[in-house]
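A.B. asks: sequence first, then the predicted structure:
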Amino acid sequence: MNKVQSLEQFYKTQLDAAVPELWNQIGHFDVFSFNDYASCMIKPIAFQYRNYLKIGLIYGKYEVQYADTTYAIDKQALLFTNSSVPYSWEALGSAQHGFFCLFTESFFHHFGDPGRYTVFQPGGLPVINISDHQAIIASRLFEQMLDTWQLDDPHKFDKMRVLVFELLFKAEKLQPAILAPPSPINAAGKITTQFMELLESQFSAGDSLQLRTPADYAENLAVHVNHLNKALKETLHKSTTEIIQDRILTEAKSLLKHTGKDISEIAFELGFKQSTHFHNFFKKKLTVTPLQYRAG
């Protein structure tokens, strides 16, 4: 898979800054204003996975590539990224400013789970273009973060968590109705959630896919393969095989368009024993070869 960027690499490559002390005991959190790090406004951010989550309020013109979807930001937007999806962004011009915070999931241990919000979920909207009024509200929350983060106060970590959840709560209200969180999860829904989390983890591990078949996933989830398939059919209206293949195809398209890796290398990373198997799989799905798709 694409190389995973660590927090240490982020500070060194994006901010030209020394790596701060990482709060290993309670997870990591940090918040920035673009004005304090001018370089981060204009440096393109490479297409790859990260091992942290990020929320940004960004002003200006940008192009954000999130998995195989491109989002255009023309004025201002909220941006939500997680460790399960590769992304890149590029500023289109020099008039950019804004804020962002980044954190690890462990920072919220026993304090809730940001990853459960729609903006961080498959099918959620990670880039939300917002109005001037909405931008003012979000900006005030980030300004509170910055002010509180400077304090020598052991309780400031709790305040950061509260402000992050307030941002997530407001963003949840901006999601299209069709993406709203589902009703309380039943047994099939729980299996589906576990399956989707396991599926996504295969693509952010940095190695060749270890799980390829419905039987592989069923074994890891300790359920019968027929039970898994029935649950996915009930919740997602697709078979286990279809969901796995769709996710592999999405990853293949991203790797072809946003990396310079050889076809054989991509095939290996996606779990194909031979390049010809990958070629046939890709062409069957899209009616074009991997090389034709990359050149298109």
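C.D. replies: Yes, it's here.
A.B. asks: from here on, just use CA atoms for contacts and neighbour counts.
C.D. replies: Fine.
A.B. asks: run a quick neighbour tally on Tyr59.
C.D. replies: Tyr59: 22 surrounding residues under other C-alpha atoms under 10 Å.
A.B. asks: Provide a list of residues in contact with it.
C.D. replies: Applying C-alpha atoms under 8 Å, 6 or more residues apart in numbering to Tyr59 gives the contacts 75-77, 95-98.
A.B. asks: for the residue located most distally from the centre of the chain, give its distance to Ile26.
C.D. replies: Residue farthest from the centre of the chain, counting by C-alpha atoms, centre = their mean, is Asp152 at 31.7 Å. As for Asp152, its distance to Ile26 is 17 Å (criterion: C-alpha to C-alpha, to the nearest Å).
A.B. asks: second one coming, line it up with the first:
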Amino acid sequence: MYKTIFEELCERFTSGDSADLSALLPEGIQDEVGHFNVFNLDEILPTQRERPTVSCASRAFYKISFLTGHSQADYPDRSIEISKPTLVFTTPKSPFYWSPAGQQTGMFCVFTAEFLHPAKSGVMIDELPIFKSPEHPIYALSDVDIARTQRIFDNMNEEINSNYAYKYDLLRAYTLELIHLGQKLQSTVMLHPNHSASARTTSLFLELLERQFPLESPQQKVMLRTASQFADHLAVHINHLNKVLKETTGLTTTELIAGRIVQEAKALLRHTDWSIAEIAESLGFSDFAHFSKFFKTETAIAPGAYRSQTKSLNYT
């Protein structure tokens, strides 16, 4: 069976063959507490069609993987299909096998607990939520997070090959940045560990929707208006998002978005002196007529009439 460089590294490290280990690890790393390395998948995976199953159950290393392409993560209790750019966190105790399929790209870093020793990083690695997750820490990434993750790994790759005397301090900082990104992605899981995956998705959607408001000036714009935009931002398929929200709230994605838009429109019509055209533009409508039709459909009254009614009530 074909073995990757990472598999060989794990075997040699756990077997205690220091000569082989020295050949695999970057020059000068022995001067640091612990060990760290970063790999590019397209440089270490074979090019033939049949790809190996890679065991990540090393006794020595923590691992953070940035995976693109199609693959499968196998745990004792279930298998997880990976089809979108994804971050995967594993520990020396993780019984995890990864099977790439087709063209696979991405990067990963491996490090020992000593590399993030409190004296060096200020953290206790086993106390970090990402490594105490009640679920398998596999997180699909949004476009923004993909760009951020790629930048971090590119920085790691550049730094580990540099001659900078303090490069391992920077590499610790980059590793911690990845860890904190993962913990942000898992924050809802940790805050609501007994909630179902559907409830967590609903919570993330509602938080994302609500964060766009209130609108404080006509220059402020609502950026996410459609179900597909929310699905892309949450890194889920639109059909899955629609199904989950219907099950948990009784309303469709579009109905929830429309309801919050109407709520904000009413507040702006009642409490500001913005023109209706300014309100329409801030709420993401292409023109006054489109907004007017939407508002009347949702409330059975035109926005101008609603403003007149509520203004008169304020004076009585």
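C.D. replies: Alright, I've got the coordinates. Here the structure is a predicted model, which means the values were calculated and not measured.
A.B. asks: could I get the TM-score for this pair?
C.D. replies: Once superposed, the chains reach a TM-score of 0.52 (TM-score structural alignment, normalised by the length of structure 1), with 173 aligned residues with a C-alpha RMSD of 3.0 Å.
A.B. asks: that older thread, confirm that the residue farthest from the centre of structure 1 sits in a helix.
C.D. replies: No - using DSSP: H, G, I helix; E, B strand; the rest coil, the secondary structure at Asp152 of structure 1 is coil, not a helix.
A.B. asks: return the residue of structure 2 aligned against it.
C.D. replies: Asp152 of structure 1 maps onto Asn163 in structure 2 when the alignment is built from TM-score structural alignment.
A.B. asks: so stretch 251-268 of structure 1 corresponds to what in structure 2?
C.D. replies: Stretch 251-268 of structure 1 covers no residues of structure 2 once aligned (TM-score structural alignment).
A.B. asks: and that stretch, what's buried?
C.D. replies: Neighbour counts over stretch 251-268 of structure 1 (16 or more other C-alpha atoms under 10 Å) mark 251-256, 258, 263-264, 266-268 as buried.
A.B. asks: centre of the chain versus the host helix or strand of Asn155 of structure 2, how much separation?
C.D. replies: Applying DSSP states H and E as the criterion places Asn155 of structure 2 in helix 143-160. Relative to its parent chain, helix 143-160 of structure 2 has a centroid offset of 14 Å by C-alpha atoms, centre = their mean, to the nearest Å.
A.B. asks: check the mean deviation of it from structure 1.
C.D. replies: On superposition with structure 1, the mean distance recorded for helix 143-160 of structure 2 (mean C-alpha distance after the TM-score superposition for structure 1) is 0.9 Å.
A.B. asks: contacts for that helix?
C.D. replies: Helix 143-160 of structure 2 has contacts (C-alpha under 8 Å, 6+ apart) with 26, 37-39, 66, 85, 107-108, 167-168, 170-171, 174, 177-178, 232-233.
A.B. asks: repeat that for stretch 85-102 of structure 2.
C.D. replies: 49-76, 130-131, 137-141, 146, 182.
A.B. asks: which of those fall in helices?
C.D. replies: Judged by DSSP state H, the subset of those located in helices is 146, 182.
A.B. asks: narrow the contacts of stretch 85-102 of structure 2 to those that are buried.
C.D. replies: When burial is judged by neighbour count using 16+ other C-alpha under 10 Å, the buried members of the contacts of stretch 85-102 of structure 2 are 51-58, 60-74, 130-131, 137-141, 146, 182.
A.B. asks: show me what Leu24 of structure 2 aligns to in structure 1.
C.D. replies: Under the alignment (TM-score structural alignment), Leu24 of structure 2 maps onto Val19 of structure 1.
A.B. asks: give me the distance between that match and Thr148 of structure 1.
C.D. replies: 20 Å.
A.B. asks: which one's more surrounded, the two?
C.D. replies: With neighbours defined as other C-alpha under 10 Å, Val19 of structure 1 and Thr148 compare such that Thr148 has more, 16 against 13.
A.B. asks: that older thread, quick one, what contacts the residue farthest from the centre of structure 1?
C.D. replies: Contacts of Asp152 of structure 1 by C-alpha under 8 Å, 6+ apart: none found.
A.B. asks: check the secondary structure at the counterpart of Lys173 of structure 1 in structure 2 for me.
C.D. replies: Aligning on TM-score structural alignment places Lys173 of structure 1 opposite Lys184 in structure 2. Following three-state DSSP, we place Lys184 of structure 2 in the helix state.
A.B. asks: ok, Lys184 of structure 2 to Thr175 of structure 2 distance?
C.D. replies: Distance of Lys184 of structure 2 to Thr175 of structure 2, computed by C-alpha to C-alpha: 14 Å.
A.B. asks: between those two, which has more neighbouring residues?
C.D. replies: Neighbours per residue, other C-alpha under 10 Å: of Lys184 of structure 2 and Thr175, the larger number sits with Thr175, 23 against 13.
A.B. asks: looking at structure 1, name the residue matched to that one.
C.D. replies: By TM-score structural alignment, Thr175 of structure 2 lines up with Val164.
A.B. asks: how much does the host helix or strand of that match stray from structure 2?
C.D. replies: If you go by DSSP H and E, Val164 of structure 1 is part of helix 156-174. Taken over the aligned residues, the distance from helix 156-174 of structure 1 to structure 2 averages 0.7 Å (mean C-alpha distance after the TM-score superposition for structure 1).
A.B. asks: so what does the helix or strand immediately after that helix in the chain touch, helix or strand wise?
C.D. replies: Sequence-wise, the next helix or strand downstream of helix 156-174 of structure 1 (DSSP H and E) is helix 187-203. Under the contact criterion of 3 or more C-alpha pairs under 8 Å, 6 or more residues apart in numbering; DSSP states H and E, helix 187-203 of structure 1 touches helix 214-221, helix 225-236.
A.B. asks: cutoff 10 Å now
C.D. replies: For helix 187-203 of structure 1, the elements it packs on are helix 214-221, helix 225-236, helix 240-258, judged by 3 or more C-alpha pairs under 10 Å, 6 or more residues apart in numbering; DSSP states H and E.
A.B. asks: and of those helices, who's closest to Tyr71 of structure 1?
C.D. replies: helix 240-258 (14.2 Å; C-alpha to C-alpha).
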